[in-house]
Structure formats: structure tokens, C-alpha cells
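Novice: Have a look at this fold, sequence not included:
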């Protein structure tokens, strides 16, 4: 069985689960998962784990992200994106009053550490059920604000018409940031409403979209990234010898040596094989997650 991480460029109009189902057929295994959902409207980078490397996804899901997006100012929607029902539209006069300086100031207010309320039509769980399931069932859902970091919110282009202003933007942000919510909050702050009309994820941590394969052209054996290589893009690493690899494989602790103090750590054995994810406990390394020797040669 191939084991590793796949970088896939998700096309528009299908769910992240649809991508997983396709890869399960191509890889010949049900052991496929993904790190970080993309809405059907969105395109771009999905990280998928195959075989034993699904255990590695836990350490990839929290990486920072980069997106290219288009925000439409002029009205909001029930889902904060183009797939929702439109809410009250701003007048042409009100839209015309919004100058470039006001847009720049609104973007600045949403840059850095911010408190963000996720969209009610989101995958956030409320009492064990996804928020979007509760909304579809007719419930009123109020989600708590969460602390996120928008490290870059760059305006790339502006297109104006009588009824709307379209903003092309690039956003670098922490995991858990909702770009739909940024669109909503920018429009709300400008007094005209706003929603997302396009979204493309271009980076997850040190995994760029340029390394991703198109879903329709995906060759799993050719594109799969070895677990050790994937782990090294997300975590500090420590090299272990053959005996250390055997001991870690049996769940034993081994001497930490010069292992970094930052947690967790990818322990890599001979042949560049990912042996385990470990944590440093004093002068020893303790196994957090083991990886059986089932990698692609």
C-alpha cells in the first residue's frame, strides 16, 4: 500500500469529501483523509493522507494558510458567500460614496490578531452538530467569536459598478480563519454588506499550490509525498539510528540527544523513513504517534 501525503488542486463545484472518495478509488484503499475542508465553491490546495499517513494529518491541519479571494461589496448573503440568499442591497449612492481610503481602512481593521465570529453556515460544531446542519434544519445559530490572526490582507485589484464593488485580495492567516467572515465583516464595517464570490487556497504551511496535481490528472504513485518529506515541511526533525527506530517502533523511549526542544518532533530513521512523531520529555523522546514501515519505496 502507498503511504504518504498528496497535494491535490480541488476543482470548483465538488466537496472535499468528493475528492477523498476519488482518491480512495485511485489509491485502492479507504484509508484516505484530508487536512482542512474547502467549500464546494472554493478551489485550490487540499492535503490528503493515504494509508498510515492519515495519522500525520493531525499535525498538518493547524498550519497557516494563504488564499486568493474576491469580495463583493454591496450586499451580504445568508451564507456570507455567493451560494447564499442575498440580503438587503445597498443603494448605488451609498456604494459610490465608498472611496479607496475607506476600503483600505476597513482592510487594516481586519489585519493582525482579531476576534472573528465564524459564518453560521460553517463546519463549526455546536453541541456536537455542525452549524450548517442546524441552520439547514431551520435553527437560529449564534457562534462565539474566536481569536484568529490575519498576517496579511492585501488588496490586489478593485472593480467598480453602480451596484457593487469587487475586491481581489490575498489573505495569509492562521488556521481556523474564515475568509467568508472577513468578506462579511469588511462589508458590514463599510455599511454596505459584503460576501465572497471566489476563493482559492494557494498555500498550507510550506505546501504550495504549485506542487499540487489536478484531480483529473492525479497519479497517486507518482505524486505521493513520502511521510518523512511531508513531516519535515511541518515539524522540526531528529535523526535516529536503526536501534532507535526499532525502540521507537516498540513504543520505548530513547535518549533525546540533540533533539530540538520545540514540540512535537518528527523522528526520521535510516532510509529517510518517518518512524514516529515524538515529544521531548527531559532527556528522553517519547512516542506520540507511530508510523509502521509501509511507505512507498
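Specialist: Arrived safely, thanks for sending. Small disclaimer: the values here were computed from a predicted structure and weren't measured.
Novice: make it CA atoms for all contacts and neighbour counts henceforth
Specialist: Noted.
Novice: Okay, helices next: where are they in the stretch 151-297 of the chain?
Specialist: Remark: helices assigned in the stretch 151-297 of the chain by DSSP state H, counting those that start in this stretch are 179-189, 220-223, 227-234, 242-249.
Novice: Find the one among the ones you listed with the highest mean neighbour count.
Specialist: Comparing these by mean neighbour count (mean count of other Cα atoms under 10 Å), helix 179-189 ranks first with a mean of 23.
Novice: Can you spell out which helices and strands pack onto it?
Specialist: strand 65-73, strand 75-77, helix 100-109, strand 194-204 (3 or more Cα pairs under 8 Å, 6 or more residues apart in numbering; DSSP states H and E).
Novice: which residues are in contact with it?
Specialist: Helix 179-189 is contacted from outside by 69, 71-76, 80-81, 106-107, 110, 116-119, 193-196, using Cα atoms under 8 Å, 6 or more residues apart in numbering.
Novice: Also compute the angle for that helix relative to strand 65-73, please.
Specialist: Taking axes from the mean of the first three to the mean of the last three Cα atoms, to 10 degrees, helix 179-189 and strand 65-73 form an angle of 40 degrees between their directions.
Novice: Use this one as the comparison:
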């Protein structure tokens, strides 16, 4: 297998296949790239596919910032049944004939879940409760109720409707802020209509300006295909933050984690040196009128 230089840093925008956890994708990237320093931003469930941002070596320090971007999904919601996990991987716990639900009722329900809403995440999410993941507590048989969180669903549109016996399947597109659970939208839409609902398919097509059209398919573990090229960190910064170019003296200060006398064009900015390399993320510190490091990458 032709591996990249295992000291190289950058991003892979992966089209995650169904059946793998996000961490299994990370494991495959570690093997493919020959380095342990690999992480991901924005977990996708095993059944879900689509854009998964993978950071390699120094680029892992960017991941917490990249995960906060807004996201776009294509999804299929089934009305007429509720499951333990709010998706097709769980057991059906209730079934109600949805054939009498009219399109106008569905549209009204979706309208109520669009805009700024308070959403209760699924109990099998990765949110921590007293130091443990919620899904782990559920697997132990514990009842888990998570607090509602404020999220924004900027677009929730039905693309197609299929009526199949007691069920209604809705193909939808969703654009939302980070932290929104599409399967919770499916659950809440079904609950509001009185028939239950769950997610049967999910594909993430965008994280910020990282698009599915730019995502790569990972070669199989035993494939002879070469590792895909990494996106340079400077390019990643251009897609994610405003960028400020700095000189050699400023770069040296960045290396020591010092504040800089810079006016930043946003709440977070990438600093690119004279060689075109991303060296840090800085944020303004209004208390002292200077910019301070959020992440140093050299």
C-alpha cells in the first residue's frame, strides 16, 4: 500500500459508508496513513453516511472548531412507528396507523420544528451524563432523560412522500446548527402527529463549506489503492474561518503562544505565515485589545 508521509498534517473529507462507526473510520485512516494521530469532527451513527471530517496529525487540533459548523442532511422519516433509538436500528415500541394523516398536517408539524427550537436529544446519543455516554447508560438498562437544548433548524423540507399501508415515508432535507439531532426531529414530528416516527436513512451532505462532492471514498483496509491526498490546513482554514497573513516576527511570537497586536475580522481567525502554512487559530481578547491563541499548530 502506498502511504502518505506519516508526519504530514491535514484533513480528509470522507464519505462515510453505512455500517461503520465514525471511530472505525478513524481506525481505517490510521492504518491507511500510518499514524496514530487521527481524529474526527461531527460523529455519524453507523447507519448514516456522508461527510465526515477527519483530521491527521497537527490538524486534529482544528477538529473541535470545525465540528461547530452548520450541517445539511438528506433523510428519510417513517411515520407510524416509534423505536427505542428513534431510528431504524432500534426496536419498535409502538405502532399507529398513519394512513389518515394528511399532507397539510405533516407540513404543519414540520413548520413547528423549523426555526429556533428547544430539542431534547435522543437518549442513545453520545452526550455525557455524570461522565458517561447516554447510550452506554441506556444499554445498562437505565432510564436517561436529557435536557432540552436550543438549536436552529433553518430548513426542513419534504422532497417526496410515499404512502405504504399504515406508514408514511418522507424524504426530507434538513439544514441545522451543530448539536441538532435529525432523528429527534423524526421522533418529534411523529409524536406531534400522534402516530410516532423514526429515522430510516440519513446522509450528511455538508458541514460548513465541506461538501459531499469533495468527499473521498476510503479504500478497503487490504486494498492496494494509494492513500488519498490530505487537504492542507491552510485550505481548511480558508473554508472555515477568515484568514490573516502574518510576517516572520509574528510567526515566531505565535510559536511561543504570545498574544499579537492584530485586529481580527471575526471571532476566530486562521493565521497563515509567509510560506502559506496555517500556524494558529487566534481569537480577539477585548480586555486587552489584542488577539490571543485558540490553537497553536506549530
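Specialist: Looks like it came in fine. What you are looking at is a predicted structure, and each value in this text was computed from that prediction instead of being measured.
Novice: What's the TM-score once they're superposed?
Specialist: The TM-score (TM-score structural alignment, normalised by the length of the first structure) is 0.93; 286 aligned residues with a Cα RMSD of 1.3 Å.
Novice: re earlier: pull out the buried residues from the contacts of helix 179-189 of the first structure.
Specialist: Among these, the ones that count as buried by 16 or more other Cα atoms under 10 Å are 69, 71-76, 80-81, 106-107, 110, 116-119, 193-196.
Novice: And the spatially most central residue of the first structure, how far from residue 231 of the first structure?
Specialist: In the first structure, the residue lying closest to the centroid (Cα atoms, centre = their mean) is residue 36, at 4.2 Å. When distance is defined by Cα to Cα, to the nearest Å, residue 36 of the first structure is 16 Å away from residue 231 of the first structure.
Novice: export the helices and strands packed on helix 179-189 of the first structure to JSON lines and tack on distance to residue 279 of the first structure?
Specialist: Output for those, formatted as JSON lines (distance: least, Cα to Cα, whole Å):
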{"stretch": "strand 65-73", "distance to residue 279 of the first structure": "25"}
{"stretch": "strand 75-77", "distance to residue 279 of the first structure": "45"}
{"stretch": "helix 100-109", "distance to residue 279 of the first structure": "38"}
{"stretch": "strand 194-204", "distance to residue 279 of the first structure": "23"}
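Novice: Nearest to residue 4 of the first structure among those would be which one?
Specialist: Closest of those to residue 4 of the first structure is strand 194-204, at 16.4 Å (criterion: Cα to Cα).
Novice: any idea how far that closest one is from the chain center?
Specialist: 11 Å (Cα atoms, centre = their mean, to the nearest Å).
Novice: Give the aligned range of it in the second structure.
Specialist: Strand 194-204 of the first structure corresponds to residues 197-207 in the second structure, going by TM-score structural alignment.
Novice: ok, and what's touching stretch 236-249 of the second structure?
Specialist: Stretch 236-249 of the second structure has contacts (Cα under 8 Å, 6+ apart) with 10-11, 66, 208-210, 264-266, 268-274, 278.
Novice: corresponding residues in the first structure for it?
Specialist: With TM-score structural alignment as the criterion, stretch 236-249 of the second structure aligns to 230-243.
Novice: how deep is residue 126 of the second structure tucked in, by neighbour count?
Specialist: Counted with other Cα atoms under 10 Å, the neighbours of residue 126 of the second structure add up to 15.
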